[in-house]
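# coords below, sequence missing:
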């Protein structure tokens, strides 16, 4: 599967309560289970009026179908070309 970064514009995202985030997570999990294709939600980050999600799927269409079924915006969907971190410098 490919890894994707999904940018979701959600006004007031930083003000969402833990209960609201839990409800969004529950909906997302239900949609993932119903897709019928390989799909994995890795994590999400809330920053300002945006939520950045890391998901794995075979193609962008699966990412967009997840968003459609869940009622989530998917303003930008970008495949991750590579990944690195602090330990990359010592390899």
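Ah, there it is. Computed from a predicted model, the values in this text were never measured in an experiment.

# make it CA atoms for all contacts and neighbour counts henceforth
Will do.

# against residue 84, how distant is the residue nearest in space to the middle of the chain?
In the chain, the residue lying closest to the centroid (Cα atoms, centre = their mean) is residue 53, at 2.8 Å. According to Cα to Cα, to the nearest Å, residue 53 stands 17 Å off from residue 84.

# now swap in residue 58 and tell me
Taking Cα to Cα, one finds residue 58 at 21 Å from residue 84.

# more neighbours: which of the two?
residue 58 (14 against 7; other Cα atoms under 10 Å).

# my read is residue 45 is in a helix, agree?
No - under the criterion used here (DSSP: H, G, I helix; E, B strand; the rest coil), residue 45 is strand, not part of a helix.

# contacts only, for the residue nearest to it when sequence neighbours are not counted.
The spatially closest residue to residue 45, leaving aside those adjacent along the chain, is residue 52, at 5.1 Å (Cα to Cα, 6 or more residues apart in numbering). With contact set as Cα atoms under 8 Å, 6 or more residues apart in numbering, residue 52 has these partners: 5, 6, 7, 8, 44, 45, 46.

# can you select the buried ones from those in ChimeraX?
The command below creates a ChimeraX selection of those among the contacts of residue 52 that count as buried (16 or more other Cα atoms under 10 Å):
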select :5,6,7,8,46
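
# adding another structure so you can compare the two:
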């Protein structure tokens, strides 16, 4: 499976309550279960009026279908081509 970053523009996202996020999570999990294909919702982050999600699926079309079934926008869907972090600075290069 490929890893994707999804940007969802949701006015007022920063004001969502814990209860709102619980309901969104339940809706997302139900949408994942309804797909019938390998799919992993890794995590989501609220920042301002956007929600950024990390999901794993075979293709972008499946990501968009999850959004449609959940009633969520999927304004930008990008495949992750590399991941790195502080640990990367200490890794040696493999030839």
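Sure thing, it's come through. This is a predicted model, so every value here is computed, not measured.

# tm score of chain vs chain?
Once the chains are laid over each other, their TM-score by TM-score structural alignment, normalised by the length of the first structure reads 0.99; 91 aligned residues with a Cα RMSD of 0.3 Å.

# measure the residue nearest to the centre of the first structure to residue 72 of the first structure for me?
11 Å.

# which neighbours do the two share?
residue 8.

# report the buried residues of the helix ranked longest in the second structure.
Taking DSSP state H as the criterion, the second structure has its longest helix at helix 18-35. Across helix 18-35 of the second structure, burial judged by 16+ other Cα under 10 Å covers 24, 27, 28, 31, 32.

# the helices in the first structure, which residues?
18-34, 60-70.

# can I get these in JSON lines with distance to residue 12 of the first structure?
Supplementary listing: the helices of the first structure in JSON lines, determined by distance: least, Cα to Cα, whole Å:
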{"stretch": "helix 18-34", "distance to residue 12 of the first structure": "12"}
{"stretch": "helix 60-70", "distance to residue 12 of the first structure": "19"}
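
# how about the residue nearest to the centre of the first structure: what's its closest non-neighbour residue?
Residue 53 of the first structure's closest residue in space is residue 44 (Cα to Cα, 6+ apart), at 4.1 Å.

# ok, now which ones touch the one you found?
51, 52, 53, 54 are the contacts of residue 44 of the first structure under Cα under 8 Å, 6+ apart.

# what about the residue lying closest to residue 41 of the second structure once chain neighbours are set aside, how many residues close to it?
Distances taken as Cα to Cα, 6+ apart place residue 55 nearest to residue 41 of the second structure, at 4.4 Å, with adjacent residues excluded. Residues near residue 55 of the second structure, counting by other Cα under 10 Å, number 20.

# from residue 3 of the first structure, how far out is the aligned residue in the first structure for residue 55 of the second structure?
In the first structure, residue 55 of the second structure lines up with residue 55, judged by TM-score structural alignment. Computed as Cα to Cα, the residue 55 of the first structure to residue 3 of the first structure distance reads 6 Å.

# cool, residue 64 of the first structure as well?
Residue 64 of the first structure is 14 Å from residue 3 of the first structure, by Cα to Cα.

# and if you look at residue 79 of the first structure?
Taking Cα to Cα, one finds residue 79 of the first structure at 6 Å from residue 3 of the first structure.
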